[in-house]
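Colleague: everything below, folded, please.
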Amino acid sequence: MKLFQERSSRKIVVLEKQGSTEYFCKVYDASDFLSRMRNRFFPKTLKEADMLGRLKEKGLPVPEIQGHMLHAGASALITRAIEPAQSLWEVDPSIRGTIMLEMAVLLLKHGFSHRDMHPGNIILDSSGRAFLIDAYEISAHGRIGKREIIRLFAQIFNASNISPADLEKHLVGFQHIDDSATLAAKIVRSALRTKRRYVRKRVKRSMREGSFSTVLKTGNFSAWIRRGEAIDVESIIARHEANLANGIDILKVQDKTQLSRVDQYCVKSYRKSWPFGEPYARRSWKGLLTLVFNGIKTAGPVALVVFKDGRSSLITSVLDHQDLDQFIGESYRTLDMHERIGIARAFGSVIGTLHSRRIYHADLKACNIKIDPETREFFFLDTDRVGQQRHLSKDRVYENLVQINTSIPRFVSRGERMSFINAYAARTGQNPKEVFIRVWELSRTRGILYCSSEGDRFEGWIEK
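Modeller: This next block holds a predicted model:
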């Protein structure tokens, strides 16, 4: 017997036989008196056992119940292990959302809804069949209505990387309730409202002592440090200032900001903000966490430091990848066409995800994005003007797309740029041709500016 997982009053224990997992035992044992009394008369695990039995009767894929125990205020549910098994978190993200959508359709078709649908509650057996392993938040309904459909699919939209088009495909069976396109639009709106509130709440909580941050206050500064990061803030700031004074390990120096590398950390110091304005590093910290909590890649947040005199600093993990514009200028032409199109599509998809979640980055240029060409992942930097909006206007959408279009070298072909737009529009639900035409109309009046290893490069759209 060994502990598999533990969260506050709940833990899961593995029961083994001859070295292989045979059973899982979910134990609920609250520490406070009221919760124990409540569980004594209304056992949580018994409620889940009953729901698992009802799901099993309907033919839905769930673990087999082996027993239930109740002792004083504690209770336990024993189920047969599905072995070997793979968590849905370990599955390719491109198919993770599809598996969840198929499970949602299965639940709704049999009259059930789920209030806690996420990849951690689904596993795959050796044949790839999906199983629901947590049934406590599942409810049975005499009739499934629009509310249950929207709530369940909105959870999946927020927990995966699906598009509105993916939603529509899986809503066809509910046309008797509403048109699939109309339902998909309502689901997206509901999901975005929920996600925005969730992210704002988590960002706000990061500014106080809690599960995400620890707070350090001295006579000179206040620091919010990501929990689990064992760093000496004073030493790192002192070494950063020494780097700037001596011209060592400097990454960038501007009037507003100065960046240097200190071991595995990147330290970005900011000048004082305007009177009564929020410190720049705090804005950047909030923007950084807005991306993190939306599942968008960025530099790992480590600490926020605000000095008594109004200066501020942001400490993040170092990203050793190339800036996107430098990668394109130096390495992109050496790739074959298949690889180039693949990168363009991956980039378009991540920008589409950004905009589909109504996230606006006021300086979305290629020099503020890093790329890992091996994994086709993109990391967003310079986050002091990043925010998740209630509504992202068309002007801001096209401003971002033009910023990208005019910050990469001219030699990138229109076909490759169109591949970017196609992937982008697949995420946002827009017409790709209309987007492409509008972006070129707006880009035509601007020149191209990007960074290379030799410095800033300026180009016109017509080669002379």
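
Colleague: please make it C-alpha for all contacts and neighbour counts, starting now.
Modeller: OK.

Colleague: tell me the secondary structure at the most centrally placed residue in the chain.
Modeller: Computing the C-alpha centroid of the chain and ranking residues by CA atoms, centre = their mean puts residue 295 first, at 1.0 Å. Three states are possible here, and by DSSP: H, G, I helix; E, B strand; the rest coil the one that applies to residue 295 is coil.

Colleague: the structure of the following sequence is requested for comparison with the preceding one:
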Amino acid sequence: MKYLRIKGIDWYLEDDLLDDILNAIELTATDRRNYRTIQVNDNRCFLKSFKEKGLSGFFRRSINPRGKKEFLMGKRLLSFGINTPEPFGYGVSKQGSFIIQRYLNGKTFIDAFYESENKKGYTQQLAMLLKKMKDYKIRHNDLHLNNIIVDDNKLYLIDLHKMEIKRHFSISDEVSNISHSLAMVYHDLSEEEKETFFLTYGNPDIKKIVESTFMDMWKKWIERKKKRAFEGTSIVKKAKDVLYIKDSQWQREEVFKEVIKQDKKIALYRYSDHIRKYYKNKRRLKKAWEAYVVLSYMSLKATPEVFFIKLPGLIRPGFIAMEDLKGRGEELDRYLDRYYNQMDLKRRALFIETLSVFLKGLFKKYIFHKDFKACNIFIKEEGGFLLLDMEDIVFKIANEEDFIRMFIQLNTTIPKYIKHTDRMRFFLKIIEGTEVNKKRSLRRITKASSTMDIVYEGIDGLKFERFK
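Modeller: Okay, the predicted model is just below:
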């Protein structure tokens, strides 16, 4: 390898062509993680920096900096015949370390998986990769599906700085690799696809052990992502007192248009190209941003797009800037008031089916909403649904009490004339496959709903009704 010292960084390079490139660019490891691409003749390279913080960072930088470790692990993987971006060199500075790799023009596994019609094929590929990792005693330690890239129908492992190649590979190591990689998609796999995965992996007996680890691992993962929602990460970027999601068009125009809503909890203002939601309670602002960040890590578009969050000051409230949905659909209560009586039986059944599929898809991923009023479900004109009021999104397994409360909220925020048969059809579809006691919960929902006012926003304004 060739050694060079360029602008305070010690470089260890395998490609002479990188000398001039590195001399021409300014590099610092001031962010926790930073990424950029550089052009080397006809090839694009990927340059990643790691900030080494605190006492642990000092020792790590001195003994085994992450850029160097990722370089060496990349070389080992390639020698095993496991795909990873080819490493060209690494650098070490007082602030952190760097890695230069071949650029992959692919997609993350999670994106490729959900865009594909051949999910079974992808699960088989993933199982074969994990089997090969087991054969070479490789434990990745951060093997979520954003750390596997699909390029030219091949799987590439990335983010290798936590990886270990072990002398002995235990059942705990196996479960770690499998559970981390499957956690984001497991509940979207059919039973046949699950069986195919474990048969291809070659150890069907490990299935029960893996499944038992998911919930605990999921809770820890959610808490980690929420905790880091206010830091600079691979997804969250900082600019002074503003946080935004990587690659989002976060810079917005400042032209004020109108006040949409003001009450004791929030203020909603329309600007020329976005909506600003101000929170009087800092905790609710924090919860809304945390929820959006977690959904972003999950690659789920279940809410309006958030452009950025402006952090609150000592006396200044914070706000979230998000997309303006005006003219692109309407909330469930208005939608039903406008269209329900025009729907024939077939169209009503289709609407109930699509709404229940959307909600059950979220429930499978342990995503729930504490305020399931009809005004918090948005029907997009182009098709599909969104959840509003992100501050009320929680990550949990919904139990019977949660579903009872959900149905009472929906029951009393949609028009009274919605037929009992359609309400029942929706109820049965939602609780299908859950442990909810149908008779007991239905009795409680009916009793509670009958004593409450029905309040919803219709096409002619706010409506008040009662079942009796």
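
Colleague: fetch the TM-score of the aligned pair.
Modeller: Put the two chains on top of each other and the TM-score (TM-score structural alignment, normalised by the length of the first structure) is 0.65; 407 aligned residues with a CA RMSD of 5.0 Å.

Colleague: hang on, the earlier thing: what sits against the residue nearest to the centre of the first structure?
Modeller: Residue 295 of the first structure makes contact with no residue under the criterion CA atoms under 8 Å, 6 or more residues apart in numbering.

Colleague: how close does it sit to residue 446 of the first structure?
Modeller: 32 Å (CA to CA, to the nearest Å).

Colleague: for the residue lying closest to residue 367 of the second structure once chain neighbours are set aside, list the residues it contacts.
Modeller: Across the structure, with CA to CA, 6 or more residues apart in numbering as the measure, the residue nearest residue 367 of the second structure apart from its sequence neighbours is residue 395 (4.7 Å). If you count contacts by CA under 8 Å, 6+ apart, residue 395 of the second structure has them with 222, 366, 367, 368.

Colleague: quick one: which of these is nearest residue 282 of the second structure?
Modeller: Checking the contacts of residue 395 of the second structure against residue 282 of the second structure by CA to CA gives residue 222 as the nearest, at 20.3 Å.

Colleague: rewinding a little: among the contacts of residue 395 of the second structure, who's most crowded?
Modeller: If you count neighbours using other CA atoms under 10 Å, the busiest of these is residue 368, which has 23 neighbours.

Colleague: and it, that's in a helix?
Modeller: No - when classified by three-state DSSP, residue 368 of the second structure is found to be strand rather than part of a helix.

Colleague: could you double-check that it sits in contact with residue 390?
Modeller: No - because the distance of 10.5 Å does not satisfy CA atoms under 8 Å, residue 368 of the second structure is recorded as not touching residue 390.

Colleague: circling back to that earlier point, the residue nearest to residue 367 of the second structure and residue 363 of the second structure, how far apart?
Modeller: Distance of residue 395 of the second structure to residue 363 of the second structure, computed by CA to CA: 9 Å.

Colleague: need the contact partners of the helix or strand harbouring residue 234 of the first structure.
Modeller: Following DSSP states H and E, one finds residue 234 of the first structure within helix 233-246. Taking CA under 8 Å, 6+ apart as the criterion, the residues outside helix 233-246 of the first structure that touch it are 223, 248, 249, 250, 258, 260, 261, 262, 267.

Colleague: most neighbours out of those, which is it?
Modeller: residue 267 (27 neighbours).

Colleague: nearest spatial neighbour of that one, skipping sequence neighbours?
Modeller: With CA to CA, 6+ apart, the residue lying closest to residue 267 of the first structure is residue 315, at 4.6 Å.

Colleague: what is the orientation angle of the strand or helix carrying the one you found with helix 233-246?
Modeller: When elements are assigned from DSSP H and E, residue 315 of the first structure belongs to strand 312-317. What separates the directions of strand 312-317 of the first structure and helix 233-246 is an angle of 100 degrees, with axes from the mean of the first three to the mean of the last three CA atoms, to 10 degrees.

Colleague: centre of the chain to strand 312-317 of the first structure, how far?
Modeller: 21 Å (CA atoms, centre = their mean, to the nearest Å).

Colleague: list the buried residues in that strand.
Modeller: Judged by neighbour count using 16 or more other CA atoms under 10 Å, the buried positions of strand 312-317 of the first structure are 312, 313, 314, 315, 316, 317.

Colleague: likewise stretch 205-214 of the second structure?
Modeller: Applying 16+ other CA under 10 Å to stretch 205-214 of the second structure flags 207, 210, 214 as buried.

Colleague: need the residues you listed in TSV (columns: secondary structure).
Modeller: Formatted as TSV, these follow (three-state DSSP):
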residue	secondary structure
207	helix
210	helix
214	helix
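
Colleague: who touches residue 172 of the first structure in this structure?
Modeller: Taking CA under 8 Å, 6+ apart, we find residue 172 of the first structure in contact with 179, 180.

Colleague: please redo it, this time with the cut-off set to 7 Å
Modeller: By CA atoms under 7 Å, 6 or more residues apart in numbering, the contact list for residue 172 of the first structure reads residue 180.

Colleague: over to residue 9 of the first structure?
Modeller: When contacts are counted by CA under 7 Å, 6+ apart, residue 9 of the first structure is found next to 28, 29, 30, 31.

Colleague: that's all I had, so thanks and see you.
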